[in-house]
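Novice: Sequence first, then the predicted structure, then my questions.
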Amino acid sequence: MLWYTWGLLALSFGVVAENGLNGWLRYAPLPDELRQHASSLPSRAVIVALNETETSPVYVAGKELQAGLKGVLGYTLSLSHNLNLSASTNSSAIILVGTLAAYNLSVKHNVSTLAADGFWLNVKGGQVTILGQNERGALYGAFEYLSMIAQGDFSDVDLVSSPSAPIRWVNEWDNLDGTIERGYAGASIFFRNGAVVEDLTRAAQYARLLASIRINGIVLNNVNANATLLTAENMDGLGRIADAMRPYGVQVGISLNFASPQTLGGLATFDPLDPSVVGWWTDKTAQLYQRIPDFAGYLVKANSEGQPGPLTYNRTLADGANLFARAVLPHGGVVMFRAFVYNNHLDPSDWKADRANAAVDFFQHLDGHFLDNVVVQIKYGPIDFQVREPPSPLFAHLPHTNAAIELQISQEYLGQQSHLVYLAPLWKSILDFDLCVDGQPSLVRSILSGARFGRKLSGYAGVVNVGTNPNWLGSHMAMSNLFAFGHLAWDPTQNPQTLLETWTRLTFSLSPTVLSTVTSISMASWPAYENYTGNLGMQTLTDILYTHFGPNPASHDNNGWGQWTRADSTFIGMDRTVSNGTGFAGQYPPDIAAQFEAPATTPDELLLWFHHVPYTHRLRGDGKTVIQHLYDAHYAGAQTAQGFLAAWAALRDDDGGAAGAGAIDAERFDDVLFQLTYQAGHALVWRDAIAGFYHNLSWIADEHGRVGYHPHRIEAENMVLRGYVAVGVTPAVTASNGTAIVVADGGVRGEAVAVLDGVASGVYDIAIGYFDVFGGRAHYGAFINDEPLVEWIGDLEDRLGHVFSTKLDGHSATRVTVKGVGIERGDVLKVIGIADGGERAPLDYVAVLPAGVVD
């Protein structure tokens, strides 16, 4: 009997186990067949770094080159800091890294056009020259060169590279108590128990990763900020973080609580125009800059989701932003002011109410009122990091205001790193969108570069939320999103697939098989997730009132949050037209507004974002009705997720290794296999919940008869139960037949038994649907004729990082599958559950699946 459980055995791949700590900076030894091409770089070359100060990014670049070449090629190269190159070495080969100013380079190769942070990389024969416009740029150039070498690329290059925008920051949502809002990878690496942690090793390691993808700033704390961050002790701690990250050119900034002068400072007000408030912020800012001379600046969330702000005093949002801008201006700082301002108590009975209108409503009349060191930080879409949104129209309304785009690397609504979703294609669809401002080409990325409106301060902010998990994001595959974000912020014209391929070679292997596998499943992951969650523009149908993870389409409507689908028994979708709806379509420039005003010209993938249509409305693309497309997409997406698991599992060769003679170590191979196994099961929960919900709402049958039809399942409540009792599940569509079983109150052990007299003898896969809730680690065992089949523990909270539920619902629903089970007609299948704490060993169903049937 061949069987498989959650607890995978370690595989012997013949390579050193890795935990993901180094990300794409592994500097793995090149295979011999590639290393022989390194002859153009003599093993006796000398590295010359034109700065001997250990906290300098140029010094760090020299050390990084030394370590990287040692790891990749096995070269032990000497490192010099002597500006007199002729005296520094007798070697004919030099790897030089420094700034243009330090080298006194004569103008050539268009190097004079380098922007701040830009670099020139010249490789010719045994000579390598890496020069930055500043020290940060020199470090970026060193990482670029090492990326080439690590991929076996020893070609001559003459590369001049400058960033598309000066602001390339990450936003961490860390709380002072060590928790992280929307963090799925453990506790904060910065804060614990109300203060900055003592050991900042991980902060320095993180700065190294950020520098390698050309990120130059980090906001350390949650936008829902705690005012006590500004105590003297905590500001000292912030100084220590800045010291740890400075050698990598990463400047630190912080989020502010607008009411701090009152809650922390004891003032009677936090009115941004009150002189005492102005003085308080001026003083606090000066104290920060005394500790951190290169402090990046502030990020402010105001008058949103209960946060305080200037509107409390009938001041404008510009008044609030400019308060901080004046405080940091003498020190060269920047204020990032979030445009995420909206009313979360909307009246759902008001047909004209629309949360999507909020950003333009609040900010368009303030264009030109912000000081020049203020940047309005705009979420990429009008709602909140959904799987599909049109670009925020606010980008078109601020020609006289600096703007940055806010992207979310942390997968809040998109599987929370327990689902593989490669986000770069989503971001690229936004960055390449032409808003046609004033009838002229106006790509979002050209607005962000400052080119379209002539702005000098603009850029990118990515919400990341790394944690203490060794692989930073709780998922090896999710790191591709951080990698892609940094590179797209530097150059948004880059191809997401090309970036993914580079990340794969650096992170996993140069094996063509591994490259093909990771590329194919990652590039398919966003469309698949969209298909099995929420498509046609009706947003990700996750539970917006609870954990933002599993399915609950009913949670979207009839509340004040405004993430509505307006679904009833006949119609679905928001009417955002000017003619009859909320008017949101009219916030776009005329050419785009006209396109979105009519269903006939709105792209299918955004149809339900802009239009309230019957379920029977036929799509332009495939001619299907909306409801049939919804059914088909959810089944297709879930099927694609099964393919991810199969493709990754196929990398394991007959000897227990990975394709390409040990191309991936066992630890990371098993980690990814485990997560893809979980995703394959949870995608089915999504499929059944969403398809079932809209089937029950519309009463329109699936043309293929799939919805609600599970001929291979045995419902747990229909088995012979001992110690188990049936309970309803809410929402009902997240359980098979709306019902589960749990160990009875006061009990510890339950049994569910079924005689397989309706199953023909043969080989089957056994899938057991259950719920893994937060609050215990129940034990389970399944048996055929009292012979052990599989044993497992409800411990996903220890193995996955998403927000867990204390309830039986779409967040906790999951399943375990046993492959290749030999069954004779009449065999007895028994599942035993041992309750633990609040987890009452809940079971949903058992499916006896013929070969190749997923259920």
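Specialist: Thanks, I have the structure now.

Novice: C-alpha only now, for contacts and for neighbours.
Specialist: Noted.

Novice: gap between the helix ranked longest in the chain and the chain center?
Specialist: Longest helix in the chain by number of residues (criterion: DSSP state H): helix 666-698. Distance, stretch centre to chain centre, for helix 666-698: 18 Å (Cα atoms, centre = their mean, to the nearest Å).

Novice: what's the closest residue to Ala752 other than its chain neighbours in contact with, if anything?
Specialist: Nearest non-adjacent residue to Ala752, counting by Cα to Cα, 6 or more residues apart in numbering: Leu721, 4.7 Å away. Taking Cα atoms under 8 Å, 6 or more residues apart in numbering, we find Leu721 in contact with 750-753.

Novice: Second structure for comparison follows:
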Amino acid sequence: MKALARLALAAGLLLAAPAGAEDGYDLWLRMRAFPDATVLRHGDTATLRLAEAELRHGLAAPLPLVVTTAADPALAPLRLPFAGLGDEGYLVRPAMLGGRQVLVVAGNTDRGTLYGAFALIRHAATGGDIRTAALRSAPRLPLRMLDHWDNIDGTVERGYAGQSLWDWWTLPDHRNPRYADYARANASIGINGTVLNNVNAKADSLTAPYIAKAAALADVFRPWGIRVYLSARFSAPIELGGLKTADPRDPAVAAWWRTKADEIYRAIPDFGGFLVKANSEGQPGPRDYGASHADGANMLAAALAPHGGTVIWRAFVYAETDPTDRAKQAYEEFKPLDGTFAANVLVQVKNGAIDFQPREPFHPLFGAMPRTRVMAEFQITKEYLGFATHLAYLGPLFAETLRADTGRGKQRVADTLAGMAGVANIGRDRDWSGSTFNQANWYAFGRLAWDPSLAPDAIAREWAQQTFGTDPEVVDTVTAMMAGSREAVVDYTGALGLAHLMATGHHYGPGPWVKDLARPEWNPVYYHRADANGIGFDRTRTGSDAVDQYAPRVARRFADPRTTPERDLLWFHHLAWNRRMADGRTLWEDLVAHYDHGVAYVDGMAHQWATLRPHIDAERWQKTATFLAIQAREARWWRDASLAYWMSVNHLPLPPGVAAPAHDLAWYEAQRFPHAPGNPK
């Protein structure tokens, strides 16, 4: 062991902490301190001091490290290529400085330098040689943000990692050290913004006491390059200001928001701005007054503009006023407004047109609003992918959307974006995200927000190397498990384009039979349309015609079941149970095979993980093994309950050799889970 440690030191590699007591708190930043490391800092800002500390903590460098910025006169003779790096890009280069060989870590700003320090640590942790490190990168997207669905009472909507990380009761006085650790983890993957409170916002979040609490967090986050944002309740002028209206066209309403913005910026000079959920799921908004989303967003934007703030206006809207197809509503409301939003407005669009389902085709708004700044919203917390206990690596889900062809020239979804937001999976659990493997989704989101062209498998590998060490057996096994894990969840919850099949309210477990909820689009039967003749939602011109919201080339592909990718088939088409699929099986046989494949994949992950027991610390190994056992049980539950229901509708037998459900349909329908997590009442 000592020989290995000396070898690693000689090679200049980052050393992960040895196996032992390990609760996951250190995430992918499991380094040892090297007090003898030579790190020379040119300049004295809080952020440069952090970069210095990270390198001193994380690297046993075989040559001096120089932490600086492009403005450093000492760098001028080197003519380093800082052009094009912007405010956040970084450069790492070997160089001769002051007569000796050094490694320069720098950016145009100290924030870029900090990102460069973390990039060098990542490079070393994943097998790179520090002596020849030549790293250069700038973020593709300017805004890379986490949305916390945290409530001021400490609960987290759709959160599965315990209570809120923010202790609003003791803020602003007590600044828990975890706040800085949270900011550090985000900075290590390039996240530069965080929304502190739930999009289902309380007006209280905009009162003076809560502004002071947000300011305390902003002070902690600022040196790490992170700006804070607040979700704003649109009706706050009524609830806090005593006005009788929140109509964005009313001068008194606009004046109230200007005064509120001034108050916030006095406390938080670099406040990022407001995130707004309006006219969706009962939230107030401009349409309550006959005004448009642009009217509402632009009124708030005018209040923030003098301070450099941004309004992020969510396009997640649906209402009972459009009973034909919930998937169409966001496009119908926002597409006509293209070009009418103020320059400091971002329209935030979910990755798919329904609601963070295990798989959805990309949202038709991507690429359809060329005169509007658009950002993508993903869900890192796994509301529909097994909560905290199911292993589902979401890198492939994020990349699937980012790389989708919009049908407009060679434009991919990522090419249309000005930012990415991820609904956070972070809570007060010691391992931050409810399980070790959930940390990988936080990590993958940050890496892809920085560079959407990164390969999900490569991200999984670098995460595994930093999280578990560089033992090839461990890294190869972990990345193999992760590679197909999201697809397995799709298979056992609803393959071939099926969606929204979960139980009511808490969204835990299967409920494809649900049909008695007050609004049609709340019911799973609305989405699968299964009957004796077939299954799937017809979104072609013979149905809701949602396909025509896509660019013509994409619309033509989705309109024909022969050219629709089979993974999306039942999203766009209602097809006969006996339709022949590409593999020669009938649709029914193929659907059953997907359920069985999903269950088998989970069983395989459990077996793979068992082989790593000698190589993983006991605490993390045992928790993951326990969760895989839960996942295996629940995957079978999903499979059996779903097949029992489909057979009650199509009256078809299971293919030969396929195991029957463990119980009858009535048993599955009778299951109740009134206290499932993430659904505070």
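Specialist: Perfect, I can see it now. Everything numeric in this text was worked out from a predicted model, so none of it was measured.

Novice: ok, back up a step: give the buried subset of the contacts of Leu721 of structure 1 as a PyMOL selection command.
Specialist: Restricted to buried positions by 16 or more other Cα atoms under 10 Å, the PyMOL selection for the contacts of Leu721 of structure 1 reads:
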select buried, resi 750+751+752+753
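
Novice: In helices, which of the contacts of Leu721 of structure 1 appear?
Specialist: Short answer: the contacts of Leu721 of structure 1 have none in helices (DSSP H).

Novice: possible to save the contacts of Leu721 of structure 1 as TSV with distance to Ile94 of structure 1?
Specialist: Output for those, formatted as TSV (distance: Cα to Cα, whole Å):
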residue	distance to Ile94 of structure 1
Gly750	71
Glu751	72
Ala752	72
Val753	74
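
Novice: out of the contacts of Leu721 of structure 1, which are inside strands?
Specialist: If you go by DSSP state E, these have 750-753 in strands.

Novice: Out of these, which is nearest to Ile521 of structure 1?
Specialist: Within the set of those, Ala752 lies nearest Ile521 of structure 1; the separation is 37.1 Å, counting by Cα to Cα.

Novice: What separation do you get for that closest one and His710 of structure 1?
Specialist: Relative to His710 of structure 1, Ala752 of structure 1 is positioned 19 Å away (Cα to Cα, to the nearest Å).

Novice: since we're on the alignment partner in structure 2 of Asp243 of structure 1, how many residues are nearby?
Specialist: In structure 2, Asp243 of structure 1 lines up with Asp219, judged by TM-score structural alignment. Counted by other Cα atoms under 10 Å, the residues lying close to Asp219 of structure 2 total 17.

Novice: secondary structure class for Asp219 of structure 2?
Specialist: Three-state call for Asp219 of structure 2 (DSSP: H, G, I helix; E, B strand; the rest coil): helix.

Novice: Strands along the stretch 1-150 of structure 1, start to end?
Specialist: In the stretch 1-150 of structure 1, the strands defined using DSSP state E, counting those that start in this stretch lie at 46-49, 78-80, 94-99, 119-124, 127-132.

Novice: Buried residues of the last one, list them for me.
Specialist: Going back to what we said before, that points to strand 127-132 of structure 1. Neighbour counts over strand 127-132 of structure 1 (16+ other Cα under 10 Å) mark 127-132 as buried.

Novice: now the angle between strand 94-99 and that strand, please.
Specialist: Going by axes from the mean of the first three to the mean of the last three Cα atoms, to 10 degrees, strand 127-132 of structure 1 is angled at 10 degrees with respect to strand 94-99.

Novice: What is the corresponding segment of structure 2 for strand 127-132 of structure 1?
Specialist: Strand 127-132 of structure 1 corresponds to residues 102-107 in structure 2, going by TM-score structural alignment.

Novice: Show residues contacting the matching stretch.
Specialist: 63-70, 82, 85, 87-96, 112-114, 116-117, 131.

Novice: Can you tell me which of the residues you listed are buried?
Specialist: Listed as buried from those are 63-70, 82, 85, 87-95, 112-114, 116-117, 131; burial here means 16+ other Cα under 10 Å.

Novice: Please name the residues that touch the spatially most central residue of structure 1.
Specialist: Nearest to the mean C-alpha position of structure 1, by Cα atoms, centre = their mean, lies Ile409 at 2.7 Å. Neighbour list for Ile409 of structure 1: 423, 462-464, 481-482, 485 [criterion: Cα under 8 Å, 6+ apart].

Novice: Just give me how far the match of strand 127-132 of structure 1 sits from the chain centre.
Specialist: Computed by Cα atoms, centre = their mean, the separation of stretch 102-107 of structure 2 from the middle of its chain amounts to 31 Å.

Novice: Read off where stretch 327-338 of structure 1 ends up in structure 2.
Specialist: Mapping stretch 327-338 of structure 1 onto structure 2 (TM-score structural alignment) gives residues 303-314.

Novice: and the matching stretch, which residues are buried?
Specialist: Buried residues in stretch 303-314 of structure 2, defined by neighbour count with 16+ other Cα under 10 Å: 303-305, 307, 309-314.

Novice: Identify, from these, the entry nearest to Gly352 of structure 2.
Specialist: Arg314 (13.1 Å).

Novice: Looks like the closest one contacts Ser280 (just checking).
Specialist: No. If you go by Cα atoms under 8 Å, Arg314 of structure 2 and Ser280 don't touch, sitting 9.3 Å apart.

Novice: circling back to that earlier point, just put the buried residues of strand 127-132 of structure 1 in CSV and tack on distance to Trp686 of structure 1.
Specialist: Formatted as CSV, the buried residues of strand 127-132 of structure 1 follow (distance: Cα to Cα, whole Å):
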residue, distance to Trp686 of structure 1
Gln127, 56
Val128, 52
Thr129, 53
Ile130, 50
Leu131, 51
Gly132, 49
